[in-house]
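In: no FASTA, just this:
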């Protein structure tokens, strides 16, 4: 049917038992979207309002929360439409736009986590030099790189993707990810090698840098006093937890896009939902509970709301 439109529309064939669970899906997705907006919005607002949180570490946390809001705003509204519609379709141009935003934001998260690990390294291992090294200019440069580098890398892949001829118009997913490459009539060798290049520069290098900095931090703090070790644990553990979750979800994305279409549709659907839920929802919860200063302001905000009601 959609071939008649010269490939303008693509069918999203990854949904499971839509007729049976349509309204349940909508309720769950809407609830999750509201929770993600509220939790991440709270973190951003607290860091924006309180001057004692205007430090590089908290600014990077706010940037991660902002990325989560943007990522979900790109994905969830379209999911609402899809679960309530009889046919789950998306225009090719919109699909490419979603593809571009999803991967540029995802790669940006890795770079922000790298910036956070560098910030923790300087704070714990070079405390006297910290104000000089992690000044306002450094933070601005790190944020600019974290947002602009992925944009530049992914926009190239998106433009090339959008110009490929499609021989299939049904993807096995519920959003536009790398699985759309399987819709091309001819697999582009350049896209394959360029994808490897992006993976190396945007994932392998940042993750290696993060692990290297945290290993150095733990080696140095191991020989330090108990107070220094406690500070390192309190500030580094949340970052490592977020990194672990994000690596798992990235691994899921790779598995999803490489799964054969004959594989279980339910497995693919569940794994995709985990990508859409875990990182955006758990990040603010981890930072809100594990970061002492943020948790202090959250408790104060909660008490204020309770007292107003009383």
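Out: Okay, I see it. Note that the structure is a prediction, hence the values are computed from the model and not measured. Numbering: from 1, shown residues only.

In: use CA for all of it now, contacts and neighbours both
Out: Noted.

In: just the helices in this structure please.
Out: Assigned by DSSP state H, the chain shows helices spanning 18-49, 56-84, 92-125, 130-133, 136-162, 189-199, 205-222, 226-258, 265-290, 292-309.

In: Against residue 68, how distant is the residue nearest the centre of the chain?
Out: The residue lying closest to the centre of the chain (Cα atoms, centre = their mean) is residue 106, at 4.3 Å. To residue 68, residue 106 is 9 Å away according to Cα to Cα, to the nearest Å.

In: now do residue 107
Out: In terms of Cα to Cα, residue 107 sits 12 Å off from residue 68.

In: repeat for residue 144
Out: Distance of residue 144 to residue 68, computed by Cα to Cα: 17 Å.

In: Alongside the first one, take a look at this:
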């Protein structure tokens, strides 16, 4: 049994001894990280420097791309160090810092996608009133709330987890996870569980309910509207819907991995599934929006070619 005051380091037990293959994995992860950073930075620069893109839809996209950079930076450098390391340990303060980054990334992602669906709902269902309903001040407030609420909520979550009395220091994942630490606790964790479930409901189920409602209204307008309205809805909603499905898919894997016994699943597959929402979403979003949205695609070509 490990005393609370002695838990200064956590051991990540999900890493495999891959021998010389670790250098191949290192190069593959590094290439993926470099591509994610370049793609998301490119789109942020394109939107910021072109005044024609200073519209609510594109400003919410900037918030989304910045979050992809934030989330991937909270994981990839740590992952690269651990791949090359022979002893997979992490200090307790850094572990909680990574938990803060990963959890705020996931929360911001869901809320940002909900805000974007609300924006598309106003643009398609109330096109004549859009500019009066989605003002610049309202955009600023929505973006601020998208980031502020997760930072406060996750901060409270960590403040409840860090004082727990732990009976061990082995985490069965490849990165720090709050629920994995809570499961190590010898003390009462009812407050942690209640707050965790409440916070998860607010940042997952409430945004999903809002997205479901907005898409039901958008579909209703599309079926009763003109061909031009349907084309506008398809062109602007397809990337958003694809992004939502991809992120929900990855989040579901992470919930299953952390909450249920997955020992029957090969450890390599468990690791890949647990990393899905942290690696594929930052890669998926810039590709989806960059390729699907004609205005962004053409401006990216002009910027890259120096035209």
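Out: Yes, it's here. This one's a predicted model, so the numbers in the text were calculated from it and none came from an experiment.

In: The helices of the first structure into CSV, with extra columns for distance to residue 177 of the first structure?
Out: Listed next are these as CSV, based on distance: least, Cα to Cα, whole Å:
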stretch, distance to residue 177 of the first structure
helix 18-49, 19
helix 56-84, 11
helix 92-125, 6
helix 130-133, 38
helix 136-162, 11
helix 189-199, 12
helix 205-222, 21
helix 226-258, 7
helix 265-290, 10
helix 292-309, 34
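
In: so of those, which one's packed in deepest?
Out: Most buried of the helices of the first structure by mean neighbour count (mean count of other Cα atoms under 10 Å) is helix 92-125; its value is a mean of 21.

In: Return the residue of the first structure aligned against residue 109 of the second structure.
Out: Applying TM-score structural alignment, one finds that residue 109 of the second structure aligns to residue 109 in the first structure.

In: how close does that match get to residue 82 of the first structure?
Out: In terms of Cα to Cα, residue 109 of the first structure sits 27 Å off from residue 82 of the first structure.

In: from the middle of its chain, how far away would stretch 79-90 of the second structure be?
Out: With Cα atoms, centre = their mean, to the nearest Å as the basis, stretch 79-90 of the second structure stands 23 Å off its chain's centre.

In: Other residues contacting that stretch?
Out: 9-13, 15, 22-23, 25-26, 29-30, 174-175 (Cα atoms under 8 Å, 6 or more residues apart in numbering).

In: Now render those as JSON lines, adding distance to residue 87 of the second structure.
Out: JSON lines is the format used below for the contacts of stretch 79-90 of the second structure (distance: Cα to Cα, whole Å):
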{"residue": "9", "distance to residue 87 of the second structure": "11"}
{"residue": "10", "distance to residue 87 of the second structure": "11"}
{"residue": "11", "distance to residue 87 of the second structure": "8"}
{"residue": "12", "distance to residue 87 of the second structure": "9"}
{"residue": "13", "distance to residue 87 of the second structure": "10"}
{"residue": "15", "distance to residue 87 of the second structure": "10"}
{"residue": "22", "distance to residue 87 of the second structure": "13"}
{"residue": "23", "distance to residue 87 of the second structure": "16"}
{"residue": "25", "distance to residue 87 of the second structure": "17"}
{"residue": "26", "distance to residue 87 of the second structure": "16"}
{"residue": "29", "distance to residue 87 of the second structure": "19"}
{"residue": "30", "distance to residue 87 of the second structure": "20"}
{"residue": "174", "distance to residue 87 of the second structure": "12"}
{"residue": "175", "distance to residue 87 of the second structure": "14"}
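
In: between the residues you listed, which is nearest residue 39 of the second structure?
Out: For the contacts of stretch 79-90 of the second structure, the closest approach to residue 39 of the second structure (Cα to Cα) belongs to residue 30, at 14.2 Å.

In: residues in contact with the closest one?
Out: Per Cα under 8 Å, 6+ apart, neighbours of residue 30 of the second structure: 76, 80.

In: can you do 10 Å?
Out: 24, 36, 76-77, 79-80 (Cα atoms under 10 Å, 6 or more residues apart in numbering).

In: which one in the first structure is aligned with residue 297 of the second structure?
Out: Under the alignment (TM-score structural alignment), residue 297 of the second structure pairs with residue 295 in the first structure.

In: To residue 170 of the first structure, which of the helices of the first structure lies closest?
Out: Of all those, helix 92-125 comes closest under Cα to Cα, at 11.3 Å.

In: I'd guessed residue 292 of the first structure sits against residue 233; true?
Out: No: taking contacts as Cα atoms under 10 Å, residue 292 of the first structure lies outside contact range of residue 233: 11.7 Å.
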